[in-house]
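>>> no sequence for this one, just the structure:
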C-alpha cells in the first residue's frame, strides 16, 4: 500500500510529537552546561554526578526491586488466572471473576491507588516496599493474564489430552506439554509488568512510605524544584532499560505466536 503525501506528513508529525521530546532529553543528558536549556557541548559530567547522588541511586534500586518482585508475582498469578479462564469452562462466577480481574485495565490509577491506601490503613499495614509491591502486582497482573490467555486460546488442547492419555495427571500434563509452549508469553508478560511497575507514579505515591520512595516519585519531587541535569541522565538510562525490555518482550511474544501456530492443528 502506497502512502499519500498527506498520510506521510501526518505520520511524520505524529512520530515527531511523540518522540522528539524524548530525543531532546537524551541529547541534553550529555550537555556540559548546568543550565538544561543552554547547550554547552558534549560531556558525561552529569552521569558521573548521578553516580554520586546516593538518594537517586537508592530510589532507582527501590524501583528495580519493586518492579522485579511485583512482575514475578504478577506472572505467576496472571498465568494461573489465564489458565482458569481458558481451561476452566463456564464455571460459576466466571463473569464476576473476569470482570474483577480486568478492572485495573480500565479503572483510573488514582482510584486504584486510593482504594489500596484505604485498605492498607484499615489493616494497619506499614507502608513501604511490600505495600508498593502488592499494589503494582494488582495493577500488572491483568496485563499478564491478557497476554498468556491469548496464547492459550491459540494452542491445541489435544496436546494436554494426549499427555493425560499417556498417564500424566492434569497438572503434570500442563507442566510438561503446555507450559513449554506458553513460556515465551509468560516471559513477555513479566517484562511488560516490569516496565509498567518501573514507570508507575500515581499508585506508588499512594502506597509508599517514608524511606521507600521509588524513582518516579523521587524524580517528580525534584522536578518541582527545577530540572537538574542529573535528572536527564537518569531518565536516559531508564529509557534505555525500558526500550531493551520492550524489544525482548516483543521478540518473546512473536516467538510464542510462532510456536502456537506450529502447534495448532492443520
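The structure has been received and is ready for your questions. Remember, it's a predicted structure, so these values are computed and weren't measured experimentally. Numbering: from 1, shown residues only.
>>> all contacts plus neighbour counts: C-alpha atoms, from now on.
Noted.
>>> Show me which residues of whichever helix or strand residue 181 is part of are buried.
If you go by DSSP states H and E, residue 181 is part of helix 179-199. Using 16 or more other Cα atoms under 10 Å as the burial criterion, the residues of helix 179-199 that qualify are 179, 181-199.
>>> Am I right that residue 89 is in a strand?
No. Checked against DSSP: H, G, I helix; E, B strand; the rest coil, residue 89 lies outside a strand; its state is coil.
>>> coming back round to it: centre of the chain versus the helix holding residue 181, how much separation?
Here helix 179-199 shows a centroid-to-chain-centroid distance of 8 Å under the convention Cα atoms, centre = their mean, to the nearest Å.
>>> what's the answer for stretch 153-163, then?
29 Å.
>>> now swap in stretch 220-238 and tell me
Offset of stretch 220-238 from its chain centre (Cα atoms, centre = their mean): 21 Å.
>>> With stretch 1-15 instead?
30 Å.
>>> Also stretch 99-110?
Taking mean C-alpha positions (Cα atoms, centre = their mean), stretch 99-110 and its chain are 15 Å apart.
>>> okay, now the one to match up with it:
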C-alpha cells in the first residue's frame, strides 16, 4: 500500500503544476491592489472595471460573433464531411486532407489563409476571421463526428431504407439523432477553440475588428493587471459552464435514445 501511495506522487505533482497558476490567477483577480504581485485585500472592483472597458466589450462582441458564426458553419460542414468520409472509405486522401487543418501549426495555417486572402484580394475583417475559424473548426467537428459514426449501428439505416424511407428521411430521423452527442461535442469544441484562438485571428483580422484575444494581447504587452486576471477568470468560468452543460446534454441525448 505504501508503494501504491508513492506511485500517485508524480500524478498529483503534475496536477499541482498545471492548476496552481490558474488558482493564483483567480485569487489575484480579487486583489484590491493595482499591482498583481502584492496582495492588497479582497475586492471585486476589477470585475466592475471590465463592464466599463469599451475595448474589452468590443472585443468580446467580435469574439462571440465570430465564434457563433464559425461554429454554426463548422458544425454543418463538418458533420456532412464526416458522413461523406464514412460512406466512402476508399477516399483516404480526402480523409487526410480533412483533418490537416487540425494538425497543421496555427502559424502555418494563418500565413496560408492570409496569403489566400491577399491572392483573391479579399478585405480583412470579422468575415475573414469567421471563415478562417470555420476551416480549422470544421476539421475538429469532422473528426469527432466521424469517431461517433464509426461506433453507430448501420443496421438501423438499412432497416429504414428497407421500410421505404428515402435518403433524406433516413438521414434526418436515424443518422442525425445517432450522431447528436458527437455533433454537440464537436460544436462545443469548435466554439471554445474559436474563443481562445489568437494566432489565426491576429493574421486574418482587420485593424478595426479585434477579437478578445487580440485585445488581451495588446493589454498584456504593458504588464499583467488585476483587470486581465478578472477577465481570464470570467472566461474560465464560462468554459467550465460550457463543458458541464455539454456533458449534461450528451447524457440526456444518450438517455433519450
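Looks like it came in fine. Since this is a predicted model, take the numbers as computed values, not measurements.
>>> What does the TM-score come to for these two?
Scored against TM-score structural alignment, normalised by the length of the second structure, the superposed chains reach a TM-score of 0.94; 257 aligned residues with a Cα RMSD of 1.9 Å.
>>> just the helices in the stretch 1-150 of the second structure please.
Taking DSSP state H, counting those that start in this stretch as the criterion, the stretch 1-150 of the second structure contains helices spanning 2-7, 9-28, 45-52, 54-87, 92-103, 106-119, 126-150.
>>> Flag every buried residue along the longest one.
Residues of helix 54-87 of the second structure classed as buried: 55-57, 59-75, 77-83, 85-86 (neighbour count, 16+ other Cα under 10 Å).
>>> angle of it against helix 176-196?
140 degrees (axes from the mean of the first three to the mean of the last three Cα atoms, to 10 degrees).
>>> again with the fifth one
Interaxial angle, helix 92-103 of the second structure versus helix 176-196 (the same axes, to 10 degrees): 40 degrees.
>>> circling back to that earlier point, tell me the first helix or strand C-terminal of the helix holding residue 181 of the first structure.
helix 202-207.
>>> Which stretch of the second structure lines up against that following helix?
Aligned using TM-score structural alignment, helix 202-207 of the first structure spans residues 199-204 in the second structure.
>>> for stretch 166-184 of the first structure, same thing?
The aligned range for stretch 166-184 of the first structure is 163-181, by TM-score structural alignment.
>>> what about that stretch, how long is it end to end?
Start-to-end span of stretch 163-181 of the second structure (Cα to Cα, to the nearest Å) is 26 Å.
>>> And it, how far out from the chain middle?
For stretch 163-181 of the second structure, the distance to the chain centre is 27 Å (Cα atoms, centre = their mean).
>>> residues making contact with that stretch?
Applying Cα atoms under 8 Å, 6 or more residues apart in numbering, the external contacts of stretch 163-181 of the second structure come out as 145, 148-149, 152, 156-157, 160-161, 249-250, 253-254, 257.
>>> Stretch 33-40 of the second structure now?
28, 31, 32, 41, 224, 225, 226.
>>> Now tabulate those residues in JSON lines and tack on distance to residue 125 of the second structure and neighbour count.
What follows is the contacts of stretch 33-40 of the second structure, written out as JSON lines (distance: Cα to Cα, whole Å; neighbours: other Cα atoms under 10 Å):
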{"residue": "28", "distance to residue 125 of the second structure": "34", "neighbour count": "27"}
{"residue": "31", "distance to residue 125 of the second structure": "36", "neighbour count": "25"}
{"residue": "32", "distance to residue 125 of the second structure": "37", "neighbour count": "18"}
{"residue": "41", "distance to residue 125 of the second structure": "42", "neighbour count": "10"}
{"residue": "224", "distance to residue 125 of the second structure": "27", "neighbour count": "15"}
{"residue": "225", "distance to residue 125 of the second structure": "28", "neighbour count": "19"}
{"residue": "226", "distance to residue 125 of the second structure": "30", "neighbour count": "25"}
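>>> how about these, which pair is most distant?
Farthest apart among those by Cα to Cα are 41 and 224. That separation is 18.0 Å.
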